[in-house]
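Trainee: Below is the structure, and that's it, no one-letter string:
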């Protein structure tokens, strides 16, 4: 219309400019706004303060506060409209210091008085300046008799709520003679923001019965936020019913708040149903449900929903990527993770450091550490989370040397380690000195008070058999916390006494406590203690825990009571892979390989997928029972049928099996063809087989490999000397014994649990 007006020959006046310039600000038409400014200067209309105020507001919307301030300072006589425009300009661009400075200059000016708009404009900026500025502006509003006006009162309520002084916000709200919808929403959101969820609900109920206003979508979103924090599904359902009754559920923001609230209340099925019923969804809807699946360990469902979102043409953002990336593990998800990385680079999201950190974690989880390192070095401004992400990846992939080097590099670049950093470093310390250095740094920074780090340090000292230091750390911890006691149990010289001490302290046990106790009894080798622990498990209600039942199955099998182990195994309602593996391993220990294979067949018939641990137990059982052909068949099916790649432990079982069966040449060929260097224990097993079957030549070759290896101990020399004794080659026997003495090795006396 303005352009048509110009083409018809009409000249714009002040009223025309004042009308059109704000439209340029709203539309972001910067060039048109500047040309209108030029036209106003040319026509001499800038003498009108209302036009100057409109231009100040426009330039503030464009972010050009310097131009706006220059125009404001050029005014000889400044009206309240001009002052308000400048205050609003600084408030809009997020410069609270300048905003308050202009307000203070206005207060000392002789020719102007603040009005309602002045206070509404300046009060939001006081949130960033603290109570002193907030209370001074409030005092001025009282002096000017504006504090009880609805708009100023609402701004005061919002200001005090954001400052955390909810009592002051309530006093202002109660003193307001008139309230509107914005006032009610401000006090409700303020109460919820400050954690007063019950009070927020009470205010919402009062609002419903008040004649001043009816709840709208903003009110509902605030109340649903309280439902989510309280994790109360019944309140969420009540608010949901209110939304349906008042036709507020069609609003996307309300539907998203309902989704989040049901997710936080562990009602994911309702969230899915609500999501499918939504007429209109936005990106927040998808992100909320994806994070809900991740929160409830529905990794496959989260990935499926992400793919569905992608096929629906919804472009994801940084929040989506950060939410879905933790779901990716292994080679299968690596390709999808890399595609997200590629899309992030294409859209410019890759510059976000939080997303880069999530991508580093994803690459490490998918065992692609090289890609994680490459991405890490490409981050221009790393934060401590970036370092921790790669450090955690190194630790999870057993790259302890690389982790130690990264930690040193982190210190050399003046990046301060935090609690997570130290938590990653304490389990990988190779020496007590390294562990004590981590401990000392934790004390210096105060991080040692964190329960997670304290227990990690306790376990570290337990690994070095420094039980005194472990106990000293325990004494500094929170003795009402079961996690601290759980860390003490494996380090205590008598775990049963420590458990008794824990019970006397009235600390309630958890699943980890019981697992540590069962493990300690197994290590002690006392079957009576395991019977006592089993009784405690029955009485304490832990009996239905699958992991505890698995531990008991393993304990009874190792302590000789295979019948009890089998009874516990059969009583497990939901057997997992570890249940079947524990039973098979127990049967293998007792030399019943046929029964172990029968259990394996049952496992397959019930649809449970075996893993690498399952096959270690099976092959070991076959080895103890001399089932060579069966073991070879299982070994082949492991690779071909179940796609489980053999690890060092599988090769060790096969070497032991072939050696026991006297197929020494086959075992030797297997060792020579290994994709890694054979361990000393594997070579010792083969050497022992050579002694049993009297193969001196092969025993000499294996013995030479062992002596040349770094991990050779006295046992290898003893077995090799016994090989020579069996062949009556006393000279070679003496030479081996002499070599053993020369290296300062002494045979450790054996002992038996029986």
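Mentor: Noted; the coordinates are in hand. Just so you know, these numbers come straight off a predicted model, no measurement behind them.
Trainee: going forward, measure contacts and count neighbours with C-alpha atoms only.
Mentor: OK.
Trainee: Show me what the lengthiest helix in the chain is packed up against.
Mentor: Counting by DSSP state H, the longest helix found in the chain is helix 331-347. Applying 3 or more Cα pairs under 8 Å, 6 or more residues apart in numbering; DSSP states H and E, one finds that helix 331-347 makes contact with helix 353-365.
Trainee: if we go to 10 Å?
Mentor: When contacts are defined as 3 or more Cα pairs under 10 Å, 6 or more residues apart in numbering; DSSP states H and E, helix 331-347 packs onto helix 299-311, helix 318-324, helix 353-365.
Trainee: dump the residue contacts of the residue nearest to residue 385 when sequence neighbours are not counted.
Mentor: The shortest distance from residue 385 to any non-neighbouring residue, by Cα to Cα, 6 or more residues apart in numbering, is to residue 357 (6.8 Å). Contacts for residue 357 (Cα atoms under 10 Å, 6 or more residues apart in numbering) come out as 322, 350, 372, 375-376, 379, 382-390.
Trainee: what's the answer for residue 361, then?
Mentor: Residue 361 touches 325-326, 328-329, 355, 367-369, 372, 386, 388-393, counting by Cα under 10 Å, 6+ apart.
Trainee: For the chain, which segments are assigned as strands?
Mentor: For the chain, strands defined by DSSP state E do not occur.
Trainee: ok, now which ones touch residue 34?
Mentor: Residue 34 touches 21, 24, 40, 55, 58, 59, counting by Cα under 10 Å, 6+ apart.
Trainee: how about a cut-off of 8 Å?
Mentor: Listed by Cα atoms under 8 Å, 6 or more residues apart in numbering, the contact set of residue 34 is empty.
Trainee: alright, now check it against this:
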């Protein structure tokens, strides 16, 4: 709220000028009220008018000081418009570190009887209120705007809409938006971008669809909104539509589209955006390069990500952290640790994301002692307070290594409440090391924290199935049914000639299903000749092994791989995306086929990347 002016309006006596002062310089560049009075005294002595002083500087130097009234008198006696110098002072405060002082100064000016505010005054006050999120004072400024007849000033009205939206009062923003006599693309962009920030992407898209005019910012905001809410496919479709409209994407657009490619694992689309960025002079842009690294890493093309990193002239902590995380995700833990050493040696200070990547690397390599040390270094040497993600990595590392008791102690003694992911990491370790009792305890907590996540029920079912406790498996299924939890079907996708082909476990609806199954039967003969024995333990059904094999041979990643072998040229890598964890049987098959078919096979599952080559996987069978 506008409060009483607390300025002490005191006029100090005239102070004589020192003979050694460079008066001309002083008149132009005084820095304090004391120096201003010296300059003013010189002007009086030489019969020069007050307007000889730079009045904007008078206002800024004396605003909200005991010399405020003195400055006010100088400006008033200058016979020049009074408002511009004070507006400059308001602008200075509103745009710097003291927006509250802009509001206080305005009140003081009104008490001193300065002319009515103009549109510049209102704009600077609105800027201050927006920065302060001061909804009460902003409403008063809005009423001033209406009272002074600025209802048709589009720039000011846009500022008011933006003010209400940023302060969270979308109702007032919408009411003003609806009654505005005219709107421009800025008005629409303000409403759309603020809706997106609040997660209301549906309403934002409805606005976008009826906009009479769209600029690059409009398209970019909507593309970014789709990416943020997990609609990466829609984001790419919108990007293609934007290009058809003849608009040239900017740096922000490119970053948003690359993020969508990363989410989808669409390497070819990502590469086309990379080429566009290079053609348009963005190859040296740090933000674009960082997003390119992330995109290549998440699309399973670590080499290309490293090439981007290696060519960067300027690298930030994001550049290093993205590549470190990428090495960890792809199973190259040693390289991740080496890169961390290079990063620290180059003088770049790691952040919390860096240590998530490092701890992830230690977890998937089984480097328990190193992981413990990095967890200590993080806070001891860099003052980074461990977040729940760091504790999740630590619990995962200990659980994978079979140190289930220690992992449990970490959870119990965490400074924050553990979430479902933390207990899920322990549950995964229990499955790996067949600890039914601790698995049941973890599941009790998960049932409260994340009761609708089907993945955890499946893991517990798997633990019971491996122990031959089929009654417990049945009980878990009934529990899922009673709670309305449905098992997410395994789904894998592969991109061939820029077309995404999706496969669901057990699905025979693909147009080439018969050819795929026929090809699999031929491969199966070769696999068995190489010693392959189907691992039916991963099928959580109490049926005969022959029936289990039928389910096993219809896993989505197997169907995607066979289709890739049928359609991707020999020698070319095959890249597959899967929504769930790769099962042990598929993992064994992929290792064998990578050697038999002389193929590099890259699979991105829910947890990490598996890079199969010459019969081996980068995860070293530890995932």
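Mentor: Cool, the structure landed. This one's a predicted model, so the numbers in the text were calculated from it and none came from an experiment.
Trainee: Tell me the gap between the longest helix of structure 1 and the middle of its chain.
Mentor: 20 Å (Cα atoms, centre = their mean, to the nearest Å).
Trainee: Give me the angle between that helix and helix 353-365.
Mentor: On the basis of axes from the mean of the first three to the mean of the last three Cα atoms, to 10 degrees, helix 331-347 of structure 1 is oriented at 160 degrees to helix 353-365.
Trainee: Give me the nearest residue to residue 247 of structure 2, chain neighbours excluded.
Mentor: Here the residue nearest residue 247 of structure 2, using Cα to Cα, 6+ apart, is residue 216, at 6.5 Å.
Trainee: Verify the stated contact: that neighbour with residue 248.
Mentor: Yes: Residue 216 of structure 2 lies in contact with residue 248 (Cα atoms under 8 Å); the separation is 7.2 Å.
Trainee: Please identify which helix or strand holds residue 602 of structure 2.
Mentor: strand 601-604 (DSSP states H and E).
Trainee: Of all the residues in whichever helix or strand comes after that strand, which ones are buried?
Mentor: Heading C-terminal from strand 601-604 of structure 2, the first helix or strand you meet, by DSSP H and E, is strand 609-613. By 16 or more other Cα atoms under 10 Å, the buried positions in strand 609-613 of structure 2 come out as 609, 610, 611, 612, 613.
Trainee: need the contact list for the first one.
Mentor: When the contact criterion is Cα under 8 Å, 6+ apart, the partners of residue 609 of structure 2 are 300, 329, 330, 331, 602, 603, 619.
Trainee: residues near the second one, how many?
Mentor: The one in question is residue 329 of structure 2. Counted with other Cα atoms under 10 Å, residues neighbouring residue 329 of structure 2 total 26.
Trainee: Going by the alignment, it corresponds to which residue in structure 1?
Mentor: Here residue 329 of structure 2 is matched to residue 396 in structure 1, going by TM-score structural alignment.
Trainee: and the gap between its match and residue 403 of structure 1?
Mentor: Distance from residue 396 of structure 1 to residue 403 of structure 1, counting by Cα to Cα, to the nearest Å: 10 Å.
Trainee: Next: residue 635 of structure 1.
Mentor: 35 Å.
Trainee: swap in residue 706 of structure 1?
Mentor: 30 Å.
Trainee: Who has more neighbours out of these two?
Mentor: Neighbour count, other Cα under 10 Å: between residue 706 of structure 1 and residue 403, residue 706 has more, with 24 against 21.
Trainee: can I assume the more buried one is in contact with residue 716?
Mentor: Yes: applying Cα under 8 Å, one finds residue 706 of structure 1 in contact with residue 716, separated by 6.9 Å.
Trainee: For the two, list the residues in contact with both.
Mentor: residue 684.
Trainee: In TSV: the helices and strands packed on helix 331-347 of structure 1, plus distance to residue 581 of structure 1.
Mentor: Below are those laid out as TSV (distance: least, Cα to Cα, whole Å):
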stretch	distance to residue 581 of structure 1
helix 299-311	25
helix 318-324	32
helix 353-365	25
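Trainee: and those, which is most packed in?
Mentor: helix 353-365 (a mean of 24; mean count of other Cα atoms under 10 Å).
Trainee: now that one: which residue numbers in structure 2?
Mentor: Counting by TM-score structural alignment, helix 353-365 of structure 1 corresponds to residues 286-298.
Trainee: Now the spatially most central residue of structure 1: closest residue in space that isn't a chain neighbour?
Mentor: Residue closest to the mean C-alpha point of structure 1, counted by Cα atoms, centre = their mean, is residue 326 at 7.9 Å. Excluding its sequence neighbours, the residue lying closest to residue 326 of structure 1 (Cα to Cα, 6+ apart) is residue 362, at 6.2 Å.
Trainee: Noted, bye for now.
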